[in-house]
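A.B. asks: here are the coordinates; sequence isn't available:
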């Protein structure tokens, strides 16, 4: 795998575009409770991408390229302190610019790893993908929305059982804390096992005010105290395997559609965010 940004334009021009895959990570700088860094989603996206690239190069005989991650993303809860969010419209516009630039280099297989599960972000990215493909031909693919929805390689029975028992872990809970424990324990702050659980229903997650109430003073929704490195490895491996399955199908242009059509994209009220602005919280004087 190679960092596209460290290559010369002549080196990029010489690459076999039909046997190349370019990975683009887009996720926010965003608060993740008391125990995780603002770059959590970016760190996960980079880790999953590189893990997938290693396997795909072996499986497909393709050459994988990547760019530095782009800290650009939309989110439904903007005003929690510490976050840098963009509107859905701006996220879509920036993504279009990135993707069309890579398309103009001649690459046939461009994969967006939108490692931030918020529907507003996933919809903004999918809209950008659709626009880029409509203008320049099918060459861009964004599978993370569907992977977050449960489409992909079936997880290990132990992980599946744990997820059923401790569900609704939406933000900076045991899922993301476990993931970062596996990626690098130094990312996770001490004291995460003393943090209280925060609960919210699937239905209430669509309401911004209820999300903020659930986040309270801590900024997480779920149970960070249940996190373990072992769970993190299972979560990360499963995500990497699902990305590999999705990208391999897209590379061959066969049976990839289940990953490329985000289920929630069809819910029109979720597109209202394209008309909204980002709310930001100022530091109290």
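C.D. replies: That came through fine. Quick caveat, the model's predicted, so the values are computed rather than measured.
A.B. asks: Please count neighbours and contacts with C-alpha atoms only from this point.
C.D. replies: Fine.
A.B. asks: can you give me the helices in the stretch 101-250 of the chain?
C.D. replies: With helices called from DSSP state H, counting those that start in this stretch, the stretch 101-250 of the chain shows them at 119-136, 144-148, 157-165, 174-183, 208-215, 229-252.
A.B. asks: which of those helices is buried the deepest?
C.D. replies: For those, the largest average neighbour count (mean count of other CA atoms under 10 Å) is found in helix 174-183, namely a mean of 25.
A.B. asks: Measure how far that helix is from the centre of its chain, please.
C.D. replies: What separates the centre of helix 174-183 from the centre of its chain is 14 Å, taken as CA atoms, centre = their mean, to the nearest Å.
A.B. asks: same question, stretch 58-71
C.D. replies: So, by CA atoms, centre = their mean, the centroid of stretch 58-71 is 15 Å from its chain's centroid.
A.B. asks: Can you mark which positions in it are buried?
C.D. replies: Within stretch 58-71, the residues that qualify as buried are 62-66, 69-71, counting by 16 or more other CA atoms under 10 Å.
A.B. asks: just to revisit the earlier point, could I get the helices of the stretch 101-250 of the chain as a markdown table with distance to residue 221?
C.D. replies: Formatted as a markdown table, those follow (distance: least, CA to CA, whole Å):
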| stretch | distance to residue 221 |
| --- | --- |
| helix 119-136 | 16 |
| helix 144-148 | 16 |
| helix 157-165 | 14 |
| helix 174-183 | 9 |
| helix 208-215 | 6 |
| helix 229-252 | 17 |
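A.B. asks: burial measure for the residue nearest to residue 196 when sequence neighbours are not counted, as a count.
C.D. replies: Distance criterion CA to CA, 6 or more residues apart in numbering; nearest residue to residue 196, sequence neighbours excluded, is residue 223 at 6.9 Å. Per other CA atoms under 10 Å, the neighbour tally for residue 223 reads 26.
A.B. asks: got another, please set it beside the one above:
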């Protein structure tokens, strides 16, 4: 990742004012500090959001050099009550995240930015709903265009190389939920010095989260994830980590180009949107 992206924090107001806002877009990495098993760092999700944002800027530049990426400072916050009974998780209330994002994105809109991508690496339902409702509020207020990235990628029905890769190993990727093969692979690829203990020795943990919620459990730990992970971290590889990062960035870059160009974007499935709207409260 060698492309030098413009960072909002390093610019002056004069430089921001001078940007061609019709050809500029803001990348805003967002994800909470959260436990990721005994083997991964608490910053796994925000590291992912940051790396995807940086690589996205490079990919967009290669595909359309007339577009200018502006990297906003990372927001290491989010909603993660489902892991909040482990030390290290910092979980915001949904309404807090909503208000934070409305104010943050409003500030960007008031500075003249028309296109904003919230680069997210965390799919907790409350977290996702707070983002989507904040986006709707700011878009309606300012007439800008904002997207959340992870939900549109994961829940659009798009066939993902990382899923195909995992299934070739005999791993049902729908059961890879948290601090799993995918996330462990990403950290192995980008931050091997932050791997704790020996993931290869961790047994697979298979939990039906939907069933756990139906049974009244509110956290992964209550559902049986005593070490804070659900999936198969033992099968993680640097190769899968590379696929994960590059595929997320490629998809995010394509969405940004579509957003600026006024073209249709991948949509989250109606089932997910209906679930967030009617079943999840901030």
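C.D. replies: Done, it's in. All figures in this text were calculated on a predicted structure; none of them were measured in a lab.
A.B. asks: before we move on, the earlier item: is the residue nearest to residue 196 of the first structure in contact with residue 174, as I believe?
C.D. replies: Yes. Residue 223 of the first structure sits in contact with residue 174 when judged by CA atoms under 8 Å, with a separation of 5.2 Å.
A.B. asks: which ones are touching the residue most central in space within the second structure?
C.D. replies: Centroid-nearest residue in the second structure: residue 121, 1.8 Å away (criterion: CA atoms, centre = their mean). Residue 121 of the second structure is in contact with 30-31, 45-46, 48-49, 150, counting by CA atoms under 8 Å, 6 or more residues apart in numbering.
A.B. asks: what do we get in the first structure for it?
C.D. replies: With TM-score structural alignment as the criterion, the equivalent of residue 121 of the second structure in the first structure is residue 115.
A.B. asks: mind checking the longest strand of the first structure?
C.D. replies: strand 20-25 (DSSP state E).
A.B. asks: which residues of the second structure does it align to?
C.D. replies: Alignment of strand 20-25 of the first structure against the second structure: residues 24-29, by TM-score structural alignment.
A.B. asks: The matching stretch vs the first structure - mean distance after superposition?
C.D. replies: Compared with the first structure after fitting, stretch 24-29 of the second structure deviates on average by 0.7 Å (mean CA distance after the TM-score superposition for the first structure).
A.B. asks: from the chain's centre, how far out does that stretch sit?
C.D. replies: Relative to the centre of its chain, stretch 24-29 of the second structure is centred 14 Å away, using CA atoms, centre = their mean.
A.B. asks: residues of that stretch that come out buried?
C.D. replies: 24-29.
A.B. asks: State whether residue 87 of the first structure and residue 274 are indeed in contact, as I suppose.
C.D. replies: Yes. With contacts counted by CA under 8 Å, residue 87 of the first structure reaches residue 274, the gap being 6.9 Å.
A.B. asks: Compare the two and say which is more crowded by neighbours.
C.D. replies: A direct count of neighbours by other CA under 10 Å for residue 87 of the first structure and residue 274 places residue 87 higher, at 24 against 17.
A.B. asks: Tell me the residue in the second structure aligned with that one.
C.D. replies: Structural correspondence for residue 87 of the first structure with respect to the second structure (TM-score structural alignment): residue 93.
A.B. asks: And for residue 198 of the first structure?
C.D. replies: With TM-score structural alignment as the criterion, residue 198 of the first structure matches residue 205.
A.B. asks: which residues sit in contact with its match?
C.D. replies: The contact partners of residue 205 of the second structure, by CA under 8 Å, 6+ apart, come to 225, 229-232.
A.B. asks: so which of those persist in the first structure?
C.D. replies: For the contacts of residue 205 of the second structure, the contacts that persist in the first structure are 229-232, with contact defined as both residues aligned by TM-score structural alignment, their matches' CA atoms under 8 Å.
A.B. asks: filter the residues you listed to the buried ones?
C.D. replies: Among these, the ones that count as buried by 16+ other CA under 10 Å are 229-232.
A.B. asks: would you list every one of the strands in the stretch 1-150 of the first structure?
C.D. replies: For the stretch 1-150 of the first structure, applying DSSP state E, counting those that start in this stretch gives strands covering 2-3, 20-25, 63-66, 110-113, 140-141.
A.B. asks: could the ones you listed go into a markdown table alongside distance to residue 186 of the first structure?
C.D. replies: Formatted as a markdown table, those follow (distance: least, CA to CA, whole Å):
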| stretch | distance to residue 186 of the first structure |
| --- | --- |
| strand 2-3 | 25 |
| strand 20-25 | 22 |
| strand 63-66 | 25 |
| strand 110-113 | 24 |
| strand 140-141 | 33 |
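A.B. asks: Report how far apart the opening and closing residues of stretch 75-83 of the first structure are.
C.D. replies: 10 Å (CA to CA, to the nearest Å).
A.B. asks: coming back round to it: please name the nearest non-neighbouring residue to the match of residue 121 of the second structure.
C.D. replies: residue 45 (5.1 Å).
A.B. asks: ok, now how distant is the counterpart of that neighbour in the second structure from residue 214 of the second structure?
C.D. replies: In the second structure, the residue paired with residue 45 of the first structure is residue 49, using TM-score structural alignment. Distance of residue 49 of the second structure to residue 214 of the second structure, computed by CA to CA: 30 Å.
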